[in-house]
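> quick one, fold the following:
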Amino acid sequence: MSLDPSTIGRFKVLGTLGAGAMGTVYLAEDPLLKRTLAIKVVREGTGDAEVLLRFKREAEISARLNHPNAITIFDVGEAPELGPYLVMEYVEGESLSSLISRGPMSPDEVAGLLIQAADALAAVHGLGVLHRDIKPENMLVAKDGRLKLMDFGIALGDHGRLTATSTFLGTPAYAAPEVLNGARATPASDRWAFTLMAFEMLTGQLPFAAESVGATLYRIVHEAPAWPSDLTPDLAAVFGKALDKDPGKRFPDLPTFLRALIEALPLEPDRRAAHLAQLASAAPVRATTTLRLGRLHKASGGRNPWLWGGGALVVVLGLWFLALRSEPSRILSIESKPSGAEVFLDGTSLGRTPLRQVVVKGKADALRLEKSDYLPLEHRLKAEDKGLVLQLQAAPFSVRVASDPPGAAISLDGEPRGKTPAVIEIPGEGSHQLRLHLEGYQPWVGVPERHKALPDPIRLQKPKGKKGEGKLRKFFKGMFQ
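As a prediction, the model looks like this:
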């Protein structure tokens, strides 16, 4: 008999998405908004107070983050018979760890996903928050190629810590050496885990893997990373710098690391250029600001509180106005029919279609597709655009029409086009009939094709008499002689 609940809070349970040692994730529906959701419930005995605190912390960070590459948390609560639960966005796809389990991923796919993950992590750090558990299991990849960072349950910010005894939280295999040595976690330790995840995506293994957790931790702290035999020297140099034991000797930020990584990856020139352009288009994500008016008022001394309140109101309205002006980034997939069109966003090349992971920043909206033999296509991005399939229109082409003898009347699809010799324009779409007519000669009919010249000249033929016509004329001529 199933023990799965039929409802959790106001949400209707539709099924089970997954279950593990820590709990279960259910597929559910919000009956009010008719929205499909995922609900995480921990198993009994995990410690409801601590779990609820983590869930609330995760919901708080999600609300402040509001990033297209981060899972959105909609609600948090407690159910009488289940305990704490977390209601989040449902993403149809699979975890990054599941993709890695099938073997090393292609460099092109790795670059696209890492740019998205780096953008999300930079936004988290922009809030003054450390994720502390960056790993493939905490990255979801949707079917359309969008990546979602999740699980902020052990994130640490500038407002305190989860418990006084939580000296180390996270996954040991992705822990930075300085954290294992007792130092406080920093953005550099999140970047260390990000680097290990990138390495695992490309190679299918971790550079400090050992037979036990203890041996793995020892290697992280004391030994150099182990490279696969087929890792190129350029990639080894990039990962060697990113995995230096000294945080000060590593890449200073994720864009710098990714730029070096993309340059070292075996990519086609157009794909390398597209990834670098996408990386360069990333804009810093500003932290959500909270005004602590009580503390500000106390520091104002004898100032008139009404005047001070008005000043604070102006500041709040100013921040609200800036928040409205800021445009959140989003993820697009762009296809064209036919494929292979070069895509430009506000004049910057993104590569050739199909593109599955395009990060659109700020107010960028001018999309242009170019492909040889087709008319350029321009498209203004709309807020609702997510998966674009754009139809290209074949460009017209020209053909030279010459005949022997010259002076033949030219018609295209029944419309006159002058006389030979001439150069005429053929519409790009469909097939078209070209006809030459000259008195005393048989008409010539053909179908012009792009990149295929017509005979030069087209030799017109005189009409031939019907079979037996000459003998019959001679017979009658002889009768009257």
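
> only C-alpha atoms from now on, for both contacts and neighbour counts.
OK.

> what ranges do the strands span in the stretch 301-450 of the chain?
Here the stretch 301-450 of the chain has its strands, by DSSP state E, counting those that start in this stretch, at 330-337, 342-345, 348-352, 355-360, 366-370, 377-380, 387-391, 397-401, 403-404, 409-412, 415-419, 422-426, 434-437, 444-446.

> with the stretch 51-200 of the chain instead?
Using DSSP E, counting those that start in this stretch, strands in the stretch 51-200 of the chain cover 73-79, 83-89, 93-95, 139-142, 147-149.

> from these, which stretch is densest packed?
For the strands of the stretch 51-200 of the chain, the largest average neighbour count (mean count of other Cα atoms under 10 Å) is found in strand 147-149, namely a mean of 26.

> before we move on, the earlier item: right, so of the strands of the stretch 51-200 of the chain, which gets closest to A312?
Nearest to A312, of all the strands of the stretch 51-200 of the chain, is strand 73-79, at 29.7 Å by Cα to Cα.

> how many neighbouring residues does P172 have?
P172: 15 surrounding residues under other Cα atoms under 10 Å.

> wait, isn't it in contact with L217?
Yes. Checked against Cα atoms under 8 Å, the pair P172 and L217 is within contact range at 6.9 Å.

> one step back: distance to L121 added to the strands of the stretch 51-200 of the chain, as TSV?
Putting the strands of the stretch 51-200 of the chain into TSV (distance: least, Cα to Cα, whole Å) gives the following:
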stretch	distance to L121
strand 73-79	17
strand 83-89	18
strand 93-95	17
strand 139-142	11
strand 147-149	8
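
> would you do the same for the sequence below? I want to compare the two.
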Amino acid sequence: MLLAERYRTSEILGHGGMGEVYRGCDELLGRPVAVKLLRPDLTDPFAAARFQREARAAAMVRDPHVVAVYDFGHSNGEYYLVMELLEGRSVAHELALHGPLPVDRAVDIVRQVARGLAAAHRHHIVHRDIKPDNLLIDVDGSVKIADFGIAHSPGGSITPASSGLILGTSLYLAPERALGHPATPATDVYALGCVLYQLLTGRPPFEGENPTVVLSQHVQASPAVPEEVPVPVADLIRRMLAKEPAERPTTDEVASWIFFDPRNATTAELPPPPLRRNRRAVFLALAALLAVLAAVTIGVLTAQNPGTPPAPTDVAPSHAPRPSASPSRVVTTPTATRTTTRTPPATSARPTAKTRPPATSQPATKQPPGKHKPKPGKTDKR
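The predicted structure follows:
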């Protein structure tokens, strides 16, 4: 089929409640596309308006985790919506093939969806139908939100709510929606929590023989999270499935949530802690620091004890000035007591015998032998 003399459809890729999706080609731009056609057998009088609203809502959100919308129109009696073509499969198909997913993969899918929902919520758009069938996985593993057919967007004046119908899928419907209250961004968070539960267990949190029973459980029952689910993830599920919308995290908080399971580091979202990751580098840095401290300590000790001078050939008087521990020396002359600081040559590593003060460097006035200078305050009785 050729639509608007531009889009040619071929094989069918899938179908939903409102329409069928075909593989197509934009012959004007020469690129592959996905073309969604509104089902002609629909008796819903709001179907065309909802289809157009889906196109407008999806076109408002530009995010890597939302399927891009290229065009919308009416041709040959058909309403069509031209979108980005993804070669992968839906999350529902992934669950059907492999069953429950590993924790890291389930958390990764939910975080990607939360990023797309956060972008939609910034435009005041509530998806209202988050479920595995509307989450598409591309060939590179990225996840994108599709089907904004029942999304609530600003200026959406036409809505089937006036007919008394509750929009959405009962398995993922928030309690406030089951009670007939308006949808909010917290409504999408609840549905995404149901998806996370199903990704980990293979089944939705609430099931029953008919939608009424399921809706009643959403309102009254608490989900039973299996024990094999890691505690941090189980806590996140309970928060996302809180009965009160105000108690649920925002999509930004879910998108930035970090999970690390110490029981199995291979399924962690984060790399090991920095100390564990750079243990070799830390040890090398500590060794280098110890080497520097040792070198500084040896240098200080060497400066304080430059060496032991050779033993003198004669014994200097006890009252003669002793050589200073520093490289400089003090010389006393007979005529006046004067301190002179002399710096020895750089090549003199140790003091020699010549550096000792001369034996004649004594005070000019000497006491006679056997005579002692009387101490102050005492008299000589001799």
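
> closest to W320 of the first structure out of the strands of the stretch 51-200 of the first structure?
Each of the strands of the stretch 51-200 of the first structure has some distance to W320 of the first structure by Cα to Cα; the shortest is strand 73-79, at 22.0 Å.

> that closest one vs the second structure, average distance?
By mean Cα distance after the TM-score superposition for the first structure, the fitted strand 73-79 of the first structure averages 1.6 Å away from its aligned residues in the second structure.

> read off where that strand ends up in the second structure.
Alignment note (TM-score structural alignment): strand 73-79 of the first structure is matched to residues 69-75 of the second structure.

> for G77 of the first structure, see how far away A49 of the first structure is.
Noted for A49 of the first structure: a distance of 12 Å to G77 of the first structure, by Cα to Cα, to the nearest Å.

> before we move on, what about L27 of the first structure?
L27 of the first structure is 16 Å from G77 of the first structure, by Cα to Cα.

> do A273 of the first structure as well
A273 of the first structure is 46 Å from G77 of the first structure, by Cα to Cα.

> rewinding a little: now the strands of the stretch 301-450 of the first structure as CSV including mean neighbour count?
Formatted as CSV, the strands of the stretch 301-450 of the first structure follow (neighbours: other Cα atoms under 10 Å):
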stretch, mean neighbour count
strand 330-337, 19
strand 342-345, 22
strand 348-352, 21
strand 355-360, 22
strand 366-370, 18
strand 377-380, 14
strand 387-391, 15
strand 397-401, 17
strand 403-404, 18
strand 409-412, 20
strand 415-419, 15
strand 422-426, 15
strand 434-437, 21
strand 444-446, 14
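
> how about JSON lines for the ones you listed, with distance to P31 of the first structure added?
Below are the strands of the stretch 301-450 of the first structure laid out as JSON lines (distance: least, Cα to Cα, whole Å):
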{"stretch": "strand 330-337", "distance to P31 of the first structure": "27"}
{"stretch": "strand 342-345", "distance to P31 of the first structure": "39"}
{"stretch": "strand 348-352", "distance to P31 of the first structure": "40"}
{"stretch": "strand 355-360", "distance to P31 of the first structure": "32"}
{"stretch": "strand 366-370", "distance to P31 of the first structure": "38"}
{"stretch": "strand 377-380", "distance to P31 of the first structure": "35"}
{"stretch": "strand 387-391", "distance to P31 of the first structure": "27"}
{"stretch": "strand 397-401", "distance to P31 of the first structure": "57"}
{"stretch": "strand 403-404", "distance to P31 of the first structure": "75"}
{"stretch": "strand 409-412", "distance to P31 of the first structure": "62"}
{"stretch": "strand 415-419", "distance to P31 of the first structure": "62"}
{"stretch": "strand 422-426", "distance to P31 of the first structure": "57"}
{"stretch": "strand 434-437", "distance to P31 of the first structure": "63"}
{"stretch": "strand 444-446", "distance to P31 of the first structure": "64"}
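
> now for those strands, which one comes closest to D190 of the first structure?
Among the strands of the stretch 301-450 of the first structure, strand 355-360 sits nearest to D190 of the first structure (Cα to Cα), with 21.9 Å.

> which part of the second structure matches that closest one?
Under TM-score structural alignment, strand 355-360 of the first structure has no counterpart anywhere in the second structure.

> now the angle from that strand to strand 348-352?
160 degrees (axes from the mean of the first three to the mean of the last three Cα atoms, to 10 degrees).

> ok, and what's touching strand 355-360 of the first structure?
112-113, 116, 144-146, 278, 329-335, 350 (Cα atoms under 8 Å, 6 or more residues apart in numbering).

> what of stretch 175-183 of the first structure?
168, 184-185, 189-190, 192-193, 217, 220-221, 245-247.
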